[in-house]
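Participant: Predicted model and sequence follow; I will ask about them next.
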Amino acid sequence: MEDEIKSEFEKSGFSVNEEEVLKKCLTFCINYKLKPSDLVSSWEVHYLNRQLSGSEVQNAHMDGFLLHLQNEQRDAVIKEESYPHVYSSTDIDMILSDEHEDIREDIIGTPTDRQERLRAEPPASTPTTNGTRLSLGNQKILSTDIMTPFEQRTNKFVVQVAIKKSPETDIDERDHELSNHEDDVIKRVQSKERCYLKVLSSGPERGCRFMYDRIEEKFNSLENRIRRHAAALVASGLEKPVDPTIASEETLFSVGMVCCDAEGRLNENSILLQGSAEQSGGQNVRLDLQKLTQFSFFPGQVVGIEGHNPSGHCLIASKVVDSIPLSVSSDLELPPSKKQAVDQEFQPNAPSTTSEELSLIVAAGPFTTTDNLLFQPLIELLAYASRKQPQLVMLLGPFVDSEHPDIKRGAIDRSFDDIFHVEILRRLQDYTEYMGSASRVILVPSIRDASHDFVFPQPAFDIDSSELQHQITCLANPGLFDANKVKIGCCTLDVLKHLSSEEISRIPTDGTRDRMGRLATHVLKQRRHDVPLDLSLSPESLQITSVPDILILPSDLAPFVKILSVGEISGAEEQVKCISVNPGRLAKGVGGGTFVELNYHGNAERANASVIRI
């Protein structure tokens, strides 16, 4: 058959000189049940689409050709008109028994006659414990023996990090228990109390115009930051700040923004303090940090500095106040009409006595591996969620990652919106239909989403279907909301990585060296996201008016779940506790990544969470 394949290539004007290429082509013919002539025809299409040069078929082309064949096979399934299957008692008996190991259709989803289901499940659908392959919807899937690197994992779910781990969070024990009931449709979904949501921060309107901010707006924003920070420190009992550039032997207190006096990374010899236009005309002064036993600075940080400036050119710091006094009781105020609309949309018939308890799963994109666009990690995550039945599944972008190799080189034949609606929204719709009305999903976009606006702050996804809006809620980026009275803040920008590359710090020998926790605390202390942004769009959405119970900051850095202590409450001895979560990325390269499962019971000290590797 290899000779026949080689002959067909030569008839079409191509040459095959490598044995490895012929072996791979033979494998393709066997796996996809293709004749040599059909294989060569597919190669010609791939050759023209990729605009390859030369007549020799090289081994370097085989990976791209394999992906082309997979797409062709999937498109062939899509063209087949599917009809709803009416399930009978015979079907139920067959599924509940373990006699039929060749089942290829799922019984989870409710059969419908939606004709808009344009796409089928990819070949790598979620495998169950008894070896059968099931999808989360009533869609046909393609049977194939091709295994992607993601499918070749030894362990499906492994706890990487856990805080306050309880027996119920042991993945191995739970998977063992769940495997006994994997095919029990009746026991699979239990009745749960619906999670009630209330959006607390308003972002830009959908379809807004952006990149129209002016220099005046940027200046006013920076000036207002310093003035608000100074006013809050004065209100907490500190003295009124003065101009830091004035020469004086007496101790003074000043508030300003940390700057760098040169190109490159901030260091102890290049750090400046820039005062407000009101206090110092916007002038800056060099900071001397030798007397400080500990500090943590980054460009753009607003701080209060106590020290003296004998020469007028250098402020010798003796004390740093790097956080705004906290207020855990003040919610973000929305206009009455806007707030009422939010309550009616997201909290129909919500009881006022909802307890502060919440179970949620948090995952951040990318949701597919770099070698394909099959979204296998997302399928595995939803299968895990369908077994664990959390009240809330929170997914943070990117969903259609602009950094994906196929998207960057333009090797796809579908629009970004089509990929998002078919691969993401329809799978989520299948999940919510299966789980029932108690389950809810939150989507937060990312500036890396190819199907969304490249701007920050970022409007929410525009989903028209009322069915999706009932259980799938789209938030702006950044977002702040209440879930069962648990306040949750999130931002999909990699703030932690940005701060990590810019921060300088000094830690005493007996001090804690929790770098990840310190970076997350900066966001709360500054009560604002300091990143490139469009200040003409909803600047109020960038303000963090109070410390949330849970702060979600997805990052490329190591995933973690930490309990942060952020200052003290006025009039109380206890510190404000906040759970900071970096779920990591659900997909990393050609393999799986991590996500977080969290159970909140009234306060941070009683919560338990796990970082789970998929």
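Facilitator: Structure's in. What do you need? Residues are numbered from 1 along each chain as shown.
Participant: can we go C-alpha only for contacts and neighbour counts from here?
Facilitator: Will do.
Participant: Pull the number of nearby residues for Glu249.
Facilitator: Using other C-alpha atoms under 10 Å, Glu249 has 12 other residues around it.
Participant: Run through the residues that contact it.
Facilitator: Residues near Glu249 by C-alpha atoms under 8 Å, 6 or more residues apart in numbering: 308-310.
Participant: Val159: which of those residues is nearest?
Facilitator: Closest approach between these and Val159, by C-alpha to C-alpha: His308, at 51.3 Å.
Participant: and the closest one, what is it in contact with?
Facilitator: Taking C-alpha under 8 Å, 6+ apart, one finds 248-252, 315-317 in contact with His308.
Participant: Ok, Leu233 next?
Facilitator: Applying C-alpha under 8 Å, 6+ apart, the residues contacting Leu233 are 324-325.
Participant: adding another structure so you can compare the two:
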Amino acid sequence: MSSNHPNTSQQLCTLFGEGITKDPSLLNESISICNSYHLSPNDLFYKWEAFAINHLPKGQTYNLHNARELRKLINSQYQSSLATPLKPSNTYATTTFNPSPGLGHILGIKTPKTPISNTGSNGVNSVNPFSTPSRSTYRPNSLSAPDQDVSIANLDTPSGLSLDPRSAVSFSSALSFQPLETLNSHLPLSGSGAQSLIDPPRSTSSSSSKAKQPSRVALAVGTDPKAWNYRYMFEKKGERSQVLDDRIDHFAALIRDVYNLQGTSADEIEFGDPSMPSQEPIYVVGRICPNMLPRNSANAAKIKAEKTSSAMTVKLEDGSEQSKESLAIDDPSGLPKLAETGVMLESSRMMGSGNRIPIFLQKGCKVRYGPNDPGSSPTVGLFPGMIVCMKGMNGGGERFGVEEILMPPPLPHAVTPREELLSNQFNPSKLDGKPINLLTASGPFTEDSNLDFTPWHRLMDEIERGGLPSTSLDSSSTSETLASGRRGMPDVVLLLGPFLPASHPELAMSDLFPSEIFRKHISARLQGLLERSPATTVILIPSTNDIVSAHVAFPQPYLEKNDEALGLPKRVRCLPNPCLFYINEVVIAASTADVLKDLRSEELIMRIENPPANAGNQATASKDAMSRLCRHVLGQRSFYPLFPSPPSSLLPLDISHSHLLSLPSVSPDILFLPSSLKHFIRVVDSTVVINPGRTVQSDSSNLSTNASPSSLASIQISAMSKSDLERGGGSEMEGVEEGLAHKVYERARVEILEL
């Protein structure tokens, strides 16, 4: 019996007394047990009475600890009842399956296993409408083979309630999949995608027919797997400092070439030391960092004493004064944050002996985001770890006055030869002029209250029925979509971790190992998807919060596909975190680290006094916080440009191997940055940046004012104009000599769908 009745809480309080009414956690746990195992409050009370008599000392009360122990017992009985596969029987066609054992089972009383049926007026037995449907009514791999066994691995949901996907009324029909945000809504939905085998033939040739269905797209990864198999927790201070220095020197050479910094005699301008006094403007390159205090007991005592004072400044042991804002003395982590009076520029050992110097923005300071940008922005965003080039001078030797900031521009976008584009997009054995269908979902995939993975199973149910529902049908949609009501089987399913968070509150109380939970819910459903749709490519990218990953440092290698405990299908592709890969010609990059949230918490917006009068595009773009944060990632050419990572992120950043976080050679056409912040779609410097949101919003994220509903991203990338490709491209298709630009931001319809 389902316990979703509105009076469930009242019934539990009546049965269990005042103890449960005074403990909200105990009440929530009791409701969770009823919902997970389809129990009524009366059933739960009877199970508690039997459990207390048989397993607890006399006088024990119903508390949170005992409720969790009772859950373990109910779960073990539930799993044992599912262990034996059910065979359909001609004699008992109406036999039902009860997922929760009754009171007699707990007390050791054997009850006859008779079918529950109703006899109608015509004398024909009918199924009891109040009974649980039999698992034998749904067979995901072969809907037309009644002589095959049905095992628990083939069920759609862990509760055992599954329905035929071909029926008119389905379990997931309540899922709306309404679009929350859309890019290029004028592009029509085609409903095309990988060809699926919804009802494969029963003959032995079915396996060969599956093998004859190649994928419509090609996956290419440009990374060396050996570079990711490093040992973490073996970093040395010398290695860390050398990596940080090398990054500054690398950007110095990059900025000199990009901005064409030449001297009066056509010689290269030497970058100066910002800590040395100078009477003429010089160019310097360094890393932004907060003002770090000398770590001594005297300063610590001063800060502690001034926490409750009304003064705006704190006088340190050496006699200097610092503002409370610059010291961030209210920060519980104890680490200072950037403030306008406490921004430092750290140079490399080669260019400035590693010295740090305070900086300030002069009146009318220019901010240039590229060599062709004249510099027009009333504000500038800075964060710890950001590498910039500054022009100014240090008149008194105490601080560096900035009159111009040169930001590193993003990498160029990839181009592809015209012949290759024609082959990828119009070859009859590949796309044949139809769009690429891409689906992206980010974990976690189960709620904090249970390990049932209900949202994950619902999502997979919809995909296996022919793709996600197309709820945004309009006049621009094609007849194929209008007829099926589906977006088509995806060519690529990109799944971003965490799949099973190590911080999940129910993990410690589970009777299964984490690998068994992953195998039961994730691997089994992926196996069913690939059997149903052999042309679909599945990509898994882990998270440092994944308990099934043996490597927890960031950057993080791929999941071990050969690990038998995980049970991943052979055709699943496991990629590292972060990574950049190609789907045909489209360059896609993804990272599961929440860099957007960390940047937003650490970024300092500095206003420029008397900004230039010609403030234009960059000034307008800087008002959009998400676009500005995405521009930081692309401009710094790193999936995680912050240093150090904020303590609140709990990200185990490995600095010695941070070169694996760099964008290798090109800017991606599509960049996935899943975050607990609100979902969004942005086009930043010709890159489509997508935050697909979370498949399941955690309890902590729901407390945020910017929390968004559970969501995922659906992307349809249309083909280019065939006539333009065949004749060499018109004025709009012109690219460099080596090939043509992809312009995915113009031909991709991106939708954030509510789950």
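Facilitator: That came through, no problem. Note that this is a predicted model, so its numbers are computed, not measured.
Participant: before we move on, the earlier item: which of the contacts of Glu249 of structure 1 show up in structure 2 as well?
Facilitator: For those, the subset whose aligned partners also touch in structure 2 (both residues aligned by TM-score structural alignment, their matches' C-alpha atoms under 8 Å) is 308-310.
Participant: before we move on, back to that, buried ones only from the contacts of His308 of structure 1, please, as a PyMOL command.
Facilitator: Applying 16 or more other C-alpha atoms under 10 Å to these leaves a buried subset, and the PyMOL line that selects it is:
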select buried, resi 252+315+316+317
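Participant: is it possible to export the contacts of His308 of structure 1 to TSV including secondary structure and distance to Val566 of structure 1?
Facilitator: What follows is these, written out as TSV (DSSP: H, G, I helix; E, B strand; the rest coil; distance: C-alpha to C-alpha, whole Å):
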residue	secondary structure	distance to Val566 of structure 1
Ser248	strand	33
Glu249	strand	33
Glu250	strand	31
Thr251	strand	27
Leu252	strand	26
Leu315	strand	27
Ile316	strand	26
Ala317	strand	23
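Participant: rewinding a little: in strands, which of the contacts of Glu249 of structure 1 fall?
Facilitator: The strands, defined by DSSP state E, take in 308-309 from the contacts of Glu249 of structure 1.
Participant: To which residue of structure 2 is Val611 of structure 1 aligned?
Facilitator: Correspondence of Val611 of structure 1 to structure 2, assessed by TM-score structural alignment: Ile752.
Participant: That match contacts Pro179, correct?
Facilitator: Yes: using C-alpha atoms under 8 Å, Ile752 of structure 2 is in contact with Pro179, at 5.6 Å.
Participant: Look at the two and report which has more neighbours.
Facilitator: Of the pair Ile752 of structure 2 and Pro179, Ile752 is the one with more neighbours under other C-alpha under 10 Å, namely 25 against 19.
Participant: Tell me the secondary structure at that one.
Facilitator: At Ile752 of structure 2, secondary structure determined by DSSP: H, G, I helix; E, B strand; the rest coil is strand.
Participant: and it, what is it in contact with?
Facilitator: Taking C-alpha under 8 Å, 6+ apart, we find Ile752 of structure 2 in contact with 179-182, 679-680, 692, 711-714.
Participant: do the same with Glu268 of structure 1
Facilitator: 288-289, 504.
Participant: which one in structure 2 is aligned with Ile419 of structure 1?
Facilitator: By TM-score structural alignment, Ile419 of structure 1 lines up with Ile517 in structure 2.
Participant: Its match and Leu451 of structure 2, how far apart?
Facilitator: Separation of Ile517 of structure 2 from Leu451 of structure 2 (C-alpha to C-alpha, to the nearest Å): 8 Å.
Participant: Same question for Glu306 of structure 2.
Facilitator: According to C-alpha to C-alpha, Glu306 of structure 2 stands 48 Å off from Leu451 of structure 2.
Participant: So for the two, which sits in the more crowded spot?
Facilitator: Using other C-alpha under 10 Å, the more surrounded residue of Glu306 of structure 2 and Leu451 is Leu451, with 19 against 16.
Participant: was I right about that one contacting Pro505?
Facilitator: No: applying C-alpha under 8 Å, one finds Leu451 of structure 2 not in contact with Pro505, separated by 9.6 Å.
Participant: Do a quick rundown of the strands in the stretch 351-500 of structure 2.
Facilitator: Taking DSSP state E, counting those that start in this stretch, the strands of the stretch 351-500 of structure 2 run over residues 356-368, 379-382, 387-393, 400-406, 415-416, 436-442, 492-496.
Participant: Quick one, which of those gets closest to Glu49 of structure 2.
Facilitator: Closest of those to Glu49 of structure 2 is strand 436-442, at 41.8 Å (criterion: C-alpha to C-alpha).
Participant: Packing partners of the closest one?
Facilitator: The contact analysis (3 or more C-alpha pairs under 8 Å, 6 or more residues apart in numbering; DSSP states H and E) places strand 436-442 of structure 2 against strand 492-496, strand 711-717.
Participant: Please work out which of those is packed deepest.
Facilitator: Mean neighbours per residue, mean count of other C-alpha atoms under 10 Å, is largest over those for strand 711-717, with a mean of 24.
Participant: how about the helix or strand just after that one, aligned to which bit of structure 1?
Facilitator: Following strand 711-717 of structure 2 in sequence order, the next helix or strand is helix 722-726 (DSSP states H and E). Using TM-score structural alignment, helix 722-726 of structure 2 lines up with nothing in structure 1.
Participant: which parts of helix 722-726 of structure 2 are buried?
Facilitator: Here helix 722-726 of structure 2 shows Leu725 as buried, counting by 16+ other C-alpha under 10 Å.
Participant: In the stretch 1-150 of structure 2, mark out all the helices, start to finish.
Facilitator: Using DSSP state H, counting those that start in this stretch, the helices of the stretch 1-150 of structure 2 run over 8-16, 18-21, 24-37, 41-55, 64-82, 103-107.
Participant: I am finished for the moment; much appreciated.
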